[in-house]
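Undergrad: Structure, please.
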Amino acid sequence: MQNDTQDRATAATADAATTALTTGSGSVLCEDGLRRPPWAARDPLLREYYDTEWGMPVHDEAGLYERLVLEGFQSGLSWVTILRKRPAFREAFAGFSPDAVAAFGTEDVERLMADQRIVRNGRKIDAAISNARAVVELRSDGGLAQLIWSYRPEATPEPQVMEEVPTQSPESVALAKELKRRGFRFVGPVTVFALMEAIGVVDTHLMDSHRRGTSGIWVADSAG
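TA: Sure thing, here's the model as predicted:
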């Protein structure tokens, strides 16, 4: 489940003005005394997601598959739109069970295309189903978690402002290429980097954010 780097980086600070103080594209000092990036300060749902989930390690297959699918559906949309539809996505895609989705057929595609609660994009729906099949196939060669986490870099970014948060990396380029080789779709370097951010493979929290280093993966890089 990606963060949407472009959405975060371009978020108008006016959206947060009623509840926070901010300077440029640096962190926002929110009314609860905690600092967050602008994108996480302007909407209650984004704030909850940022505070409780984004950047925390995910290793279970279904959890990784869910986030991979949602990052794909987010392409071209805002992340908050996907978060609002997330419960419906979970229901429509059988709780993001790779085995269940891998068995989806024509009737399921028609059902999904008629479901107004989700993003009705035929190419993305087809990709979600084919990606479930790729996840199942990958089990015989270490599994999805092993593959994704094997691309963890030796160091993580240390951004002070949003402009310093990268949108891709050499590792995301390489992982995207490998995922495509394995049959995955809608997994470009930017989408894959957003996935890596969302599940803790990299830590792109701003250095003075209250969440910096909380994943336990990059503790040494947390702000003092």
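
Undergrad: okay, CA-based contacts and neighbour counts for the rest of this
TA: OK.

Undergrad: can you give me the helices in the chain?
TA: 5-9, 38-41, 44-52, 61-74, 79-92, 98-102, 106-113, 122-138, 144-149, 170-181, 189-198 (DSSP state H).

Undergrad: Let's have those helices in JSON lines, adding mean neighbour count.
TA: Shown next, in JSON lines, are the helices of the chain (neighbours: other C-alpha atoms under 10 Å):
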{"stretch": "helix 5-9", "mean neighbour count": "19"}
{"stretch": "helix 38-41", "mean neighbour count": "28"}
{"stretch": "helix 44-52", "mean neighbour count": "15"}
{"stretch": "helix 61-74", "mean neighbour count": "22"}
{"stretch": "helix 79-92", "mean neighbour count": "17"}
{"stretch": "helix 98-102", "mean neighbour count": "18"}
{"stretch": "helix 106-113", "mean neighbour count": "13"}
{"stretch": "helix 122-138", "mean neighbour count": "20"}
{"stretch": "helix 144-149", "mean neighbour count": "18"}
{"stretch": "helix 170-181", "mean neighbour count": "18"}
{"stretch": "helix 189-198", "mean neighbour count": "26"}
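
Undergrad: Sequence B follows; please return its structure for comparison with A:
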Amino acid sequence: MIGEKIQISDEDRCEWCHGDELYREYHDKEWGVPCRDDDTLFEFLILEGAQAGLSWITVLRKREHYRKVFDNFDARKIAKYDDSKVEELLQDPGIIRNKLKVNSAIRNAKAFLKIQKKHGSFSEYIWSFVNGKTIHNHFSSLKDVPASTEISDQMSKALKKEGFNFVGSTICYAFMQATGMVNDHVFSCHKSSQH
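TA: You can find the predicted model right below:
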């Protein structure tokens, strides 16, 4: 029937998102979709750093609140945060209250703005690591998906050199997956060949 919604079962998705509606929606609509918008790329970079040592679902559940208290991830505003703003954020139970991670968001905002100035856009710069094109992997299961690659190693080193932190190779690879620089939807997933 025209307009009928097709039901997709968890068996037709990557196994990491099974059993949670927020995770499923993120998997189906965002994860692995090529993103070239600077503001969205910056948001993902900050959230991936916030996730270090935690599960992604923890961050995903807090994302809307992050957007509210971090000025919708406006790098220009975040770059100007002072000590009192940091203290205010550290009192907020709606975010991950880690001083290093909060300070990292400010530091990364400043580095992000420098990259934009130097390269015209952050998107141009970050996508250059994959020559502007999504790398399509064809893994058969989650256990085959790497935690990092040679490219994420290079990206991590380059970002650190530019002044970023909380950008280790594993964080960079998760960022690449989230923003569609790599398509790591497993072979059996309904999203594996849609990009």
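
Undergrad: Give me the TM-score for this pair.
TA: Overlay of the two chains. TM-score (TM-score structural alignment, normalised by the length of structure 2): 0.91; 186 aligned residues with a C-alpha RMSD of 1.6 Å.

Undergrad: hang on, the earlier thing: save the helices of structure 1 as TSV, and put in distance to M207 of structure 1 too.
TA: Compiled in TSV, the helices of structure 1 are given as follows (distance: least, C-alpha to C-alpha, whole Å):
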stretch	distance to M207 of structure 1
helix 5-9	15
helix 38-41	13
helix 44-52	15
helix 61-74	24
helix 79-92	22
helix 98-102	36
helix 106-113	41
helix 122-138	34
helix 144-149	23
helix 170-181	21
helix 189-198	14
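
Undergrad: Between these, which one is closest to T156 of structure 1.
TA: For T156 of structure 1, the closest of those is helix 189-198, at 10.0 Å, according to C-alpha to C-alpha.

Undergrad: superposed on structure 2, where does the closest one end up, distance-wise?
TA: Between helix 189-198 of structure 1 and the aligned residues of structure 2, the post-superposition mean distance stands at 0.4 Å (mean C-alpha distance after the TM-score superposition for structure 1).

Undergrad: Residues in contact with that helix: which ones?
TA: Identification of contacts with helix 189-198 of structure 1 by C-alpha atoms under 8 Å, 6 or more residues apart in numbering yields 1-5, 53-56, 67-68, 71-72, 75, 167-169, 172-176, 202-204.

Undergrad: how about the helices of structure 1, which one is nearest E163 of structure 1?
TA: Here helix 5-9 is closest among these (C-alpha to C-alpha), at 6.8 Å.

Undergrad: Not counting the closest one itself, show me its contacts.
TA: So helix 5-9 of structure 1 is contacted by S25, P37, P38, W39, A40, S78, W79, M162, E163, V165, T167, A194 (C-alpha under 8 Å, 6+ apart).

Undergrad: For these, please prepare TSV with the additional fields distance to R86 of structure 1.
TA: Output for the contacts of helix 5-9 of structure 1, formatted as TSV (distance: C-alpha to C-alpha, whole Å):
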residue	distance to R86 of structure 1
S25	28
P37	22
P38	22
W39	18
A40	17
S78	13
W79	10
M162	26
E163	28
V165	25
T167	23
A194	17
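
Undergrad: residue farthest from the centroid of structure 1?
TA: Relative to the centre of structure 1, the most outlying C-alpha is that of E107, 28.6 Å out, by C-alpha atoms, centre = their mean.

Undergrad: What is the aligned counterpart of it in structure 2?
TA: Aligned counterpart of E107 of structure 1 in structure 2: S84 (TM-score structural alignment).

Undergrad: Would you check how far apart its match and D38 of structure 2 are?
TA: Using C-alpha to C-alpha, to the nearest Å, S84 of structure 2 is found at 27 Å from D38 of structure 2.

Undergrad: Same question for G49 of structure 2.
TA: For G49 of structure 2, the distance to D38 of structure 2 - C-alpha to C-alpha - is 17 Å.

Undergrad: pretty sure N165 of structure 2 is touching A109, no?
TA: No - applying C-alpha atoms under 8 Å, one finds N165 of structure 2 not in contact with A109, separated by 10.5 Å.

Undergrad: For A147 of structure 2, give me its contacts.
TA: Neighbour list for A147 of structure 2: T170, Y173, A174 [criterion: C-alpha under 8 Å, 6+ apart].

Undergrad: For G94 of structure 2, state which of the residues you listed is nearest.
TA: Among the contacts of A147 of structure 2, A174 lies closest to G94 of structure 2 (C-alpha to C-alpha), at 22.5 Å.

Undergrad: Now check structure 1 for the residue matching that closest one.
TA: Mapped onto structure 1 by TM-score structural alignment, A174 of structure 2 lines up with A194.

Undergrad: same check, this time on I126 of structure 2
TA: Using TM-score structural alignment, I126 of structure 2 sits opposite I148 in structure 1.
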